[in-house]
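S.K.: Structure of the sequence below:
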Amino acid sequence: MKLHPLKLIECPRDAMQGLHDFIPTALKAAYINLLLKVGFDTIDFGSFVSPKAIPQLKDTREVLAQLDLSHTQSKLLAIVANLRGAEEAATFPEISYIGFPFSISETFQQRNTNAGITKSLDTVKQLLELCDQQGKTAVVYLSMGFGNPYGDVYNNEIVEHWASALVESGTTILSISDTIGASTPAKIRELLPLLTERFHHTEIGLHLHSTPETRMEKIEAAYHSGCRRFDSALKGYGGCPMAKDDLTGNLATEELIAFLEQQGESLQLNQEKWEEALALSAAVFQT
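M.R.: Purely as a prediction, here's the structure:
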């Protein structure tokens, strides 16, 4: 099994988006600026979606204007829900990656992007063309990748079918998303090798949502199944507000870091800036 280089994607956008109390723009920017100095491969920092859908992120443009990218190797990723959002994101030279949630649950795709699966595949194709033209890279999230709460049919064959359609369309980074925390270590060990072995030229990552009690076992299963692209958020904050009301959090970055270091991975992270981000998170998330 071919392993891609290890990449850690820190997701303050995902951590913040479901919070009801609006986080001041300057505080958002200060927090992300600290994360930019830690040494993560990518910072998932904001989104270009309707403020009615995600009011917490209505200031993404203003946050971007306050980010200091002069002393960071981290790249910025922004999430979009349609081609209009992608076209706007593509106008910012600071943004390297444009992410799009492609759900294999018809119900969730309609809830999340107001479009069905078939139309959303067309959107992905247009996004890929746009990224090629604008020097960006698309990250496609295969959401509800481990099941859904709506009763929509789910199995490995459906996951593989849509993964194949996305890869054949030109997707080079595919992140399998456990939007509601439905994955188990056994399911991760079953599904991930199936995809990485078939699509070995595609960078396949995991965006797992989880309860605190099951985070570590999922991290371990993912790593030993060949995952080298991990999405996580400091302290496991966040979740998907479009999925259901009670949010299941992200993988906790500090737990992911500890596990990877135990495996002998050289992460080369700035521990001082990481500690500063941990300290500031109490004000950001009011914990």
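
S.K.: Could you use CA atoms for every contact and neighbour count after this?
M.R.: Fine.

S.K.: can you give me the strands for the stretch 151-287 of the chain?
M.R.: Using DSSP state E, counting those that start in this stretch, the strands found in the stretch 151-287 of the chain span residues 173-178, 203-208, 229-232.

S.K.: what angle separates the first one from strand 203-208?
M.R.: The one in question is strand 173-178. Using axes from the mean of the first three to the mean of the last three CA atoms, to 10 degrees, one finds that strand 173-178 and strand 203-208 are set 20 degrees apart in direction.

S.K.: who's in contact with strand 173-178?
M.R.: By CA atoms under 8 Å, 6 or more residues apart in numbering, the residues outside strand 173-178 that reach it are 138-147, 163, 202-209.

S.K.: of all the strands of the stretch 151-287 of the chain, which lies closest to F40?
M.R.: Closest to F40 of the strands of the stretch 151-287 of the chain is strand 229-232 (CA to CA; 10.5 Å).

S.K.: Show me the contact partners of that closest one.
M.R.: Strand 229-232 is contacted by residues 5-11, 203-208, 250-253, 256 when judged by CA under 8 Å, 6+ apart.

S.K.: one more, for comparison:
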Amino acid sequence: MSTRRPQRVHIREVGPRDGFQNEPEQIATEDKVRLINALGRAGLHRIEVASFVRPDVIPQLSDGVEVLSSVDVPDDVALMVLIPNSKGLDNALKVRDKFHEAAIFVSASETHNKKNVNRTIDETMADLDGVAKRITSEGIRCAAVIATSFGCPYEGRVDLERVLSLAERFAEAGASEVGFGDTTGMANPGYVSEFFSAALERLPGVEVTAHFHNTRGQGLANALAALEAGCSSFESSFGELGGCPVPPGSTGNIATEDLVSMFHEMGVETGVSLPGVIDAAREAQTVLGRKLTSHSIVAGPVEWASARS
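M.R.: Here you go, the predicted structure:
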């Protein structure tokens, strides 16, 4: 066993935001709320639930305020919202009492950033420096997300130094957490190990979070590589919901229930009820009217046969 492997990890559930935003059919607000409540009761103490992007850009998330006002989760569950820019923060602060954490984001790839938010990286960072400072001044925990940290379908391998420099800039602006996103599933375990070893060394005092997609089937292998490098913070999506709207073919995040199952079988604590998350994912299948792609939805938890004399 790696001496750096954490024995307990934190998992943020991102399905209600990152997952739902990719669904083509509008999900009823009451269904979103019911699923979020189920995830909270399953022991997921961090849930990303809404985004303050323009409603015409992502109509699926246009009911974010209603969702935030209606969820009923345990008191120890931290609700996160995604803030794209200064205007988004203005709107979020109108319901300041409804959430606990705010995430800001940039792509490490210039091309992806332009396609995603129609800005250069420098333009995005100039705005987000101020946004991060405003978030922390409001007493809200600020997390930064760097998309395409491990590769970009338009530019290929993204330079590690560029990614870590962006992370340091976010930390200087007040972000207490930096998440590194494998936005289109281009990471591999070997590079992930190198990447997180470097990130943890460069960002002392900052929570370093791994966010993997399973686009090419390597999501759990990458999560294991990050764990072995010392990473103890992960993001995932129940039912393997999600993907990236830029470019096509970028399928979902690693499934929360598959990640929890792997960690529990390894003796790594998560504080999450695996049956509870599986139940929520199965309910999501009913809501969406289609089968989802996680393995644990089908197989369920590992059940060891009783020893026989």
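
S.K.: re the thing from before, are any of the contacts of strand 229-232 of the first structure buried, and which?
M.R.: A residue is treated as buried here by neighbour count (16 or more other CA atoms under 10 Å); on that basis the buried members of the contacts of strand 229-232 of the first structure are 7-11, 203-208, 250-253, 256.

S.K.: if you line the two up, which stretch of the second structure does the lengthiest helix in the first structure fall on?
M.R.: For the first structure, the helix that runs over the most residues, judged by DSSP state H, is helix 117-134. Here helix 117-134 of the first structure aligns to the second structure at residues 121-138, judged by TM-score structural alignment.

S.K.: Now do the matching stretch: everything it contacts.
M.R.: Contacts with stretch 121-138 of the second structure, where a contact means CA under 8 Å, 6+ apart, come from 85-86, 89, 102, 104, 106-110, 113-114, 141-142, 170, 173-175.

S.K.: D31 of the second structure reaches Q285, doesn't it?
M.R.: No: D31 of the second structure is not in contact with Q285 according to CA atoms under 8 Å; the separation is 11.5 Å.

S.K.: residues touching the residue opposite S266 of the first structure in the second structure once aligned, list them.
M.R.: Aligned counterpart of S266 of the first structure in the second structure: E269 (TM-score structural alignment). E269 of the second structure sits next to Q7, R8, V9, F263 when contact means CA under 8 Å, 6+ apart.

S.K.: Dump these into CSV; add distance to E66 of the second structure as well.
M.R.: Formatted as CSV, the entries for those read as follows, by distance: CA to CA, whole Å:
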residue, distance to E66 of the second structure
Q7, 37
R8, 34
V9, 31
F263, 34
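
S.K.: Adding distance to V277 of the second structure and secondary structure, write those out as a markdown table.
M.R.: Formatted as a markdown table, those follow (distance: CA to CA, whole Å; DSSP: H, G, I helix; E, B strand; the rest coil):
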| residue | distance to V277 of the second structure | secondary structure |
| --- | --- | --- |
| Q7 | 21 | coil |
| R8 | 18 | strand |
| V9 | 16 | coil |
| F263 | 14 | helix |
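
S.K.: D41 of the first structure matches what in the second structure?
M.R.: Alignment of D41 of the first structure against the second structure is given by TM-score structural alignment, with H45 as its counterpart.

S.K.: And its match, how far from F99 of the second structure?
M.R.: Counting by CA to CA, to the nearest Å, the separation of H45 of the second structure from F99 of the second structure is 13 Å.

S.K.: again with A223 of the second structure
M.R.: Counting by CA to CA, the gap between A223 of the second structure and F99 of the second structure amounts to 27 Å.

S.K.: L27 of the first structure: what's it in contact with?
M.R.: L27 of the first structure makes contacts with V284, as judged by CA under 8 Å, 6+ apart.

S.K.: again, but for E10 of the first structure
M.R.: Going by CA under 8 Å, 6+ apart, E10 of the first structure touches L35, F40, T42, I43, D44, D231, S232, A233, L234, T253.

S.K.: how much space between the nearest residue to the first one once chain neighbours are set aside and I95 of the first structure?
M.R.: Leaving aside its sequence neighbours, L35 of the first structure sits nearest to A277 (CA to CA, 6 or more residues apart in numbering; 6.4 Å). From A277 of the first structure across to I95 of the first structure, the span is 22 Å (CA to CA).
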